[in-house]
Structures are given as C-alpha cells and as structure tokens.
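In: Turn this into a structure:
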Amino acid sequence: MTATQVRHLGVKIARTILVTAGLLLLPVMARAQNDIKIRDLTSAEGALPVRLVGYGLAIGLDGTGDRAIGGQTAGPTIQSIINILRRFNVEVPADLIRMRNVAAVLVTAEVSPYLRAGGRFEVNVASMGDARSLRGGTLYMTPLVADASGAPLASAQGSLLVSDGGAATRYMPSHETSARIPTGGVLEADLPRPAIVATSRLLLREPDLGTATRIAIAINATYGEKTATVEDEGSVIVTLPDSVQKPTALARIRDLAVKPESRPRIIIDGKDGTVVAGGEMIVGSATVSHGAITLAIGTETANDTTAIPGSVRLPAGIPVQRVASALHAVRTPPNEIAAIFAALREVGAITAEVIVR
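Out: You can find the predicted model right below:
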C-alpha cells in the first residue's frame, strides 16, 4: 500500500469516527436540551421575594399627562406637585396650576431578599389618573416601601420605557399607560435574609409529584441516599451531611439537571392575540360561535364551498397553531381568540390548559 493510499485510508477512518461520535452524542444532546436545572424549578425555603410599592409622579410628558387643574377641588396630582415645590421653598397657589405634562403613577417592584444595599432592580410604573400616555416621561424620585406604614427601603427614578406591544389596530389600540425602568430601583437598606441551614426545603414553583421525585433522585445520586426526601408535591427536604460546606453543596444541588413533568398548555396574550402552544397539540371536532366569528372544526363536507363572512371551517385533528393562524387570517380580536380557545377547552376539543395573560 502506497503512502497516498495510507493517507486516504486514515482520512476515511477519522471521518467514520467523527460521524459515529456525532450519532452517539445526538441522544445525549437531545436529553440535555429537555433537562432543566433544579434552580429553575425550585426556590429555597424562606427566600420569598420582597414586594415594594410607592406613589410618584411621571414628569416630562408631551401633553399626555393627567388633566391637572388646580383650585378648591385640586386632585392628587396637583397636590403632589405642590408638595414637591414646597421642598424647594417654592410656593405656588393651587388655582394657578395647569399641567398636562405630569401624571400620578404607582410604582411596583419585586426584589430578592439576598439583594444588598446599593443593588439595582427593575421597577414597573402604571398611571393612576387619566393620562393618555407615559411615553417620553421620567419618573421623579419615588420612595418604595414594603408596608404602607413602614419606612422606605428603596427608591426609584429614571426614564420610562414604554413597550410598543405590537402595532395598534382598530380592535386593540396601543397601550401606553404603563412602563418600566430596567435598573431604576436602588435598594437603600439591607433586607432580612434567611440563614443557610443543614436541613432546608426546596419549594417547587409548580407543584408536581413526578418532578419532586426526580429532584430527590438526582440529589441522592450525588450526595447519597436519604439526603433528599419528597415531603409532598411542592416540597423536597434536603438534609446535608456535616462534612460538606453548606453553600457549596446547595449551589451544586441547584445546578443538577432533571426532566420536569410535561404539561400541555396554550398561552394566549390578551393584548395582541399571540398564541403559544407547547408541542404538537391536536384540536378535535367542535363548533364555537362567538360574536361575529363562527369556528367549525370537523364539520366541513366535500361539496360545501359556501364562503360565509366570519366563518372559519377546518378539518378535525388540526394542530392548535393552524387554528390560531386561521383566526388571525380573518382578523379575530385578541379577546375573542382567548374566548374561543377557552370554549374549545370546556367542550373537550383540546385537553391542554388555556392560560390568558
């Protein structure tokens, strides 16, 4: 055998090894893509998020704020403006204030109990009055409290970011009376933090006995039998040996991957009509008449060619995605899409859980 033939043979053998290795890795990669880390399925006992709230003003609006008119019946927006000006030793009679560039807003946030003073977090802002839009506004410095009568724990301020939420239509106009500030909140005091103990619970965000059992099996395979036991569908008790470092062990446990129980769900956005279906969900025979739309699944005949306005006819056994596409094709409003899928669930045409957001 010549040197050239030997070289070609070596190349063929290398290619065969690479192809074989790739085929062997495909099932492993597929399993890895379906597995989820325990940290994404559970939360530690006592690590409840702290919810903060505050009342503030959105300023700098382009004539789209509250209809703020002073006088004897001055509303909360006018009174808040007067209070702010008084802090700077500026006195303005209430009956002289005419403003459309300010809006009274409610500020809400949710922070981790492990966040330290100086840490930043996202805040959500929503109009409380009759403002038409918060676009282009800025949130004036607003104290945030966990309890209405408690001391401020944080503050928020910054430019408001209004989500477009899809193009406005005649069925659903654009919604601009709520906004967010990605890093607008600053924690000003440390929060009470739960201590790391030898025995703790992992609380499932979505209680399920099968998922809880898989979590316990994965932990026991790493740290030995009886390290984790299933307390109920929503809790797994973890008892760590005294010989291990608790923070390191808990971090390693949360990085373990398990395959959660799969639940068929259909999620519908009530604002823009977006429909998200997990997996290949099939819709059975049913007829739903809602408003000006009539959806008939599995009732069409071979000789039926009549086109009725607002009528959608589809064969039985069709995927959820095609039903959603057909409803969008006839410009079905988002709230009617949600009502139609909920009706299909009630009559048994689909077995998935329907969630409207």
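
In: from here on, contacts and neighbour counts on C-alpha atoms
Out: Fine.

In: For Arg7, what is the enclosing helix or strand?
Out: Using DSSP states H and E, Arg7 sits in helix 3-34.

In: Verify the stated contact: Thr77 with Ala103.
Out: Yes - using C-alpha atoms under 8 Å, Thr77 is in contact with Ala103, at 6.7 Å.

In: on that earlier part again, next one: the helix holding Arg7 to chain centre, how far?
Out: How far helix 3-34 lies from its chain's middle: 41 Å, per C-alpha atoms, centre = their mean, to the nearest Å.

In: do stretch 314-325 as well
Out: Remark: stretch 314-325 is offset 26 Å from the chain centroid, using C-alpha atoms, centre = their mean.

In: Before we compare anything, build this one as well:
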Amino acid sequence: MELFPMIRMFTSIFARALVALALTLCVVAAPAHAERIKDLGTFQGVRPNQLTGYGLVVGLAGTGDDSLDYSTQGMKGVVSRFGLTLPAGVNPALKNAAAVLVTADLPAFAKPGQRLDVTVSALGKAKSLRGGTLILTPLRGADGQIYGMAQGNLAVGGLGVSGADGSQVSVNIPSAGRIPGGATVERAVITGFDTAPQLTFNLAEADLTTALRVADGINQAFGDRRARAMDAVSVTIDAQQGAEQRILMMGLIENIEVRPADAPAKVIVNARTGTVVINGAVRIAPAAIAHGKLTVSVQESPRVVQPLPFSKGETAVEPSSSISVQEEKKPVINFKGGASLADIVKAVNAIGASPADMVAILEALKQAGAMKAELVVL
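Out: This is a model prediction of the structure:
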C-alpha cells in the first residue's frame, strides 16, 4: 500500500474525529434549559395578518339557508357579474346555497401568487356544507384592502342527517369546512422591518429578567453593545439599513440560545372543573393545616297510621325524621419553611382532600400569608 494514500486516509479519519469532538463539546457547553430566541418571541412587524371575506357556497344537497336574505342578496350579486338580472321582488328559495364567512391567515413575507388555506363557516341556518363549492370571494384585511381571493371545493369533516319526522343525527360540525390552498395571495404586506431605524424583538411573555438575558445573549454573540432591553417585553437592536443585512442578522439572532427566567410562583384554579395546577416555584412558609369534613344527613321515614276498626278516624301519614351529624377527624399537617410542590401534594393527598378542598386549603394559606404565590381563579 502506498504511503500517501495512507496519510490521506488517516488525516480524513482524524479530521472527522475532531469535528465530532467539537460538536460534542458544543452540546455539553450549552446552558441548561436554554431556549432559542426565536422560541421566546417575534420581531416587530414580522407577524401574520388575519383576512376575512363574505361569500356564497353552492352545490349543496338541500342543506342550505333556504330563504336567508343574505344568501339571496349574495346570489343576486353573483349572477349580476354575468349580465343576468333577477326580476324585482323575486327571492328564490336557495336550499342548495349558503351564505358563509371565509377566514384565513396571511403569513409574514407572503408574496402574490402563493396559496393559503381558508376556513369556511356557515353564517345562517345551513345544516351542512358537505359537497359545496365556494364561489370566488375577496379576502380583506383590517385596512379594508383586498389581499387574497378564495375559491374551491370544501372539505367538511362533519356529517348531519335529518329525517322527515324531525329527528337529527350530527357528527362533529358539518356547518364548517376548509379548503386547503383555496386562496391566492394578491397583495404583499409591507412589514417595514428593513427601513425601521432599529430592529425590535418582542417577547411572548413579559419578563424583565428574560429581556435582559436576551439582550446580553445578542451582545455576547456579536461582541458589541447593539442590543438593549427597553422594558419587560421589547429588546431594540441596532442594525444596518437594507433587507439583506437585516435578514442575515435576524437569522443569526433567532438561533442564539439563552436561559429564560424562572416562571413566577402561580397556582391556577379552574372552579368549574375542579382542576388545580401548581407550578414548581411555589413555596410554603411554616404553617399548620387541619382540614375536617362535616356531614349532615337528614332521613325522612313517613309512617301510615290506620284508624281502629268501626271508628270514625281517617287514615293519615305521620312524618318521621332522623338527623345525624358525622365529622371526620383529619390529622394536622405541619409545613416547614420552604416546603416544595412535592411536599404540598403529598400532604394534601395524606388528608384525603378533594380538588374543591384543595382550593379551600390554598386560599386559606394565601390569606394566612404562608403561600407566596399568585392565586389565579379561572
């Protein structure tokens, strides 16, 4: 075997080993629980926009709006595009048509010609949109301008069937459907990110510590002081003018990893379902809890009283009530200072508290000042 090929082979193996070692070190050096900046928020101006339109679905199998004025006016508007005018005072019964609202989300940087998914929902009393076709419908933004045009056959996941006697069977929601790729973008939204004096990154959840860490992470990655936390949500970044330079910087910033601040201590209570969620930041100060359960039972056992034979008495019902009181004795739970979430759950389970009882215990701990957490009742 020649010498040079062997050297090249060993050099290639050594280079691959160095690359694998470098990647391993990068993974090890990443901060614990770090998250990418792109997962913490979005750049200002780079967001989707909501589009809405009013349209008409035709081709239904007798499950339309019947005589809804909106669908009648819509049908008159549709036929007028083709030079057909319905006689005045004529309101056709449109059982095979339905007035609908069409909604879609226009992504950031969407260009004319791109396709969008649209959702079509019945506006009136249409029983089902299955098998219908949406007629060409303009989609408007909040400024009233047309940004897309929608048309196509609906895909309806629900099913509704009704009988002559009025009986009905419905599976899911047949009065709403989707058209995958059913809209075409007609106008792009100007984001203004390339001409703004500075880039602004907005956090999804307001937190001063996280905003400072995002700014520090950007400054460390670029080796300067271009990022500044302006408040608990916004981080401003100095950037050169021009879309190319800013897109490059935004792509680098999005993949910087930072460790967000720990969530504040919260206890979430859903009073309707009895759900209680306690996050790991909740701590309990020294406190003692005794939770008992008082049960009052009232039983009614009326008796029928018969008169003596050959007497003038009448049969009567004599009430008879029995009241009993039972109180369960529960042990007193003593919380030491700094009790964690696991301690709380273990203690509450030990006294056999239900979700409703747990809500009462947490509220009492909050009022006693032993629980330093925000209590949110949904």
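
In: TM-score for this pair?
Out: TM-score for the superposed pair, counting by TM-score structural alignment, normalised by the length of the first structure: 0.60. Supporting figures: 273 aligned residues with a C-alpha RMSD of 4.7 Å.

In: ok, back up a step: shared neighbours, Thr77 and Ala103 of the first structure?
Out: Listed as contacting both Thr77 of the first structure and Ala103 by C-alpha atoms under 8 Å, 6 or more residues apart in numbering are 57, 66.

In: Tell me which of those two has more neighbours.
Out: Ala103 (33 against 24; other C-alpha atoms under 10 Å).

In: What does the more buried one correspond to in the second structure?
Out: Under the alignment (TM-score structural alignment), Ala103 of the first structure pairs with Ala98 of the second structure.

In: For the residue nearest to Ala243 of the second structure when sequence neighbours are not counted, the count of nearby residues, please.
Out: With sequence-adjacent residues excluded and distances taken as C-alpha to C-alpha, 6 or more residues apart in numbering, Ala243 of the second structure is closest to Asp194, at 4.8 Å. Asp194 of the second structure sits with 19 neighbouring residues when counted by other C-alpha under 10 Å.

In: where does Asp194 of the second structure land in three-state SS?
Out: For Asp194 of the second structure, the assignment made with DSSP: H, G, I helix; E, B strand; the rest coil gives coil.

In: what about the helices in the first structure?
Out: 3-34, 38-41, 76-87, 209-223, 246-254, 320-329, 334-346 (DSSP state H).

In: Which one of those lies nearest to Gly60 of the first structure?
Out: Among the helices of the first structure, helix 76-87 comes nearest to Gly60 of the first structure, with 13.0 Å by C-alpha to C-alpha.

In: so that closest one matches what in the second structure?
Out: Under TM-score structural alignment, the match for helix 76-87 of the first structure is residues 70-81.

In: hang on, the residue nearest to Ala243 of the second structure packs against Leu248?
Out: No - using C-alpha under 8 Å, Asp194 of the second structure is not in contact with Leu248; the gap is 11.5 Å.

In: What are the neighbouring residues in contact with Gln240 of the second structure?
Out: Counted by C-alpha under 8 Å, 6+ apart, Gln240 of the second structure has contacts Arg246.

In: Give me the distance between it and Phe43 of the second structure.
Out: According to C-alpha to C-alpha, to the nearest Å, Gln240 of the second structure and Phe43 of the second structure sit 16 Å apart.

In: just to revisit the earlier point, residues in contact with the match of helix 76-87 of the first structure: which ones?
Out: So stretch 70-81 of the second structure is contacted by 55-56, 65, 85-86, 91-94, 97-99 (C-alpha under 8 Å, 6+ apart).

In: Of those residues, which is the most crowded?
Out: Neighbour max across the contacts of stretch 70-81 of the second structure (other C-alpha under 10 Å) = Ala98, 36 neighbours.

In: List the contacts of that one.
Out: Contacts of Ala98 of the second structure (C-alpha under 8 Å, 6+ apart): 56-58, 64-65, 71, 122-124, 126, 129.

In: Pull the number of nearby residues for the nearest residue to Val356 of the first structure once chain neighbours are set aside.
Out: With C-alpha to C-alpha, 6+ apart as the criterion, Val356 of the first structure has its nearest non-adjacent residue at 4.8 Å, and that residue is Ile268. As a burial measure, Ile268 of the first structure scores 21 neighbours (other C-alpha under 10 Å).
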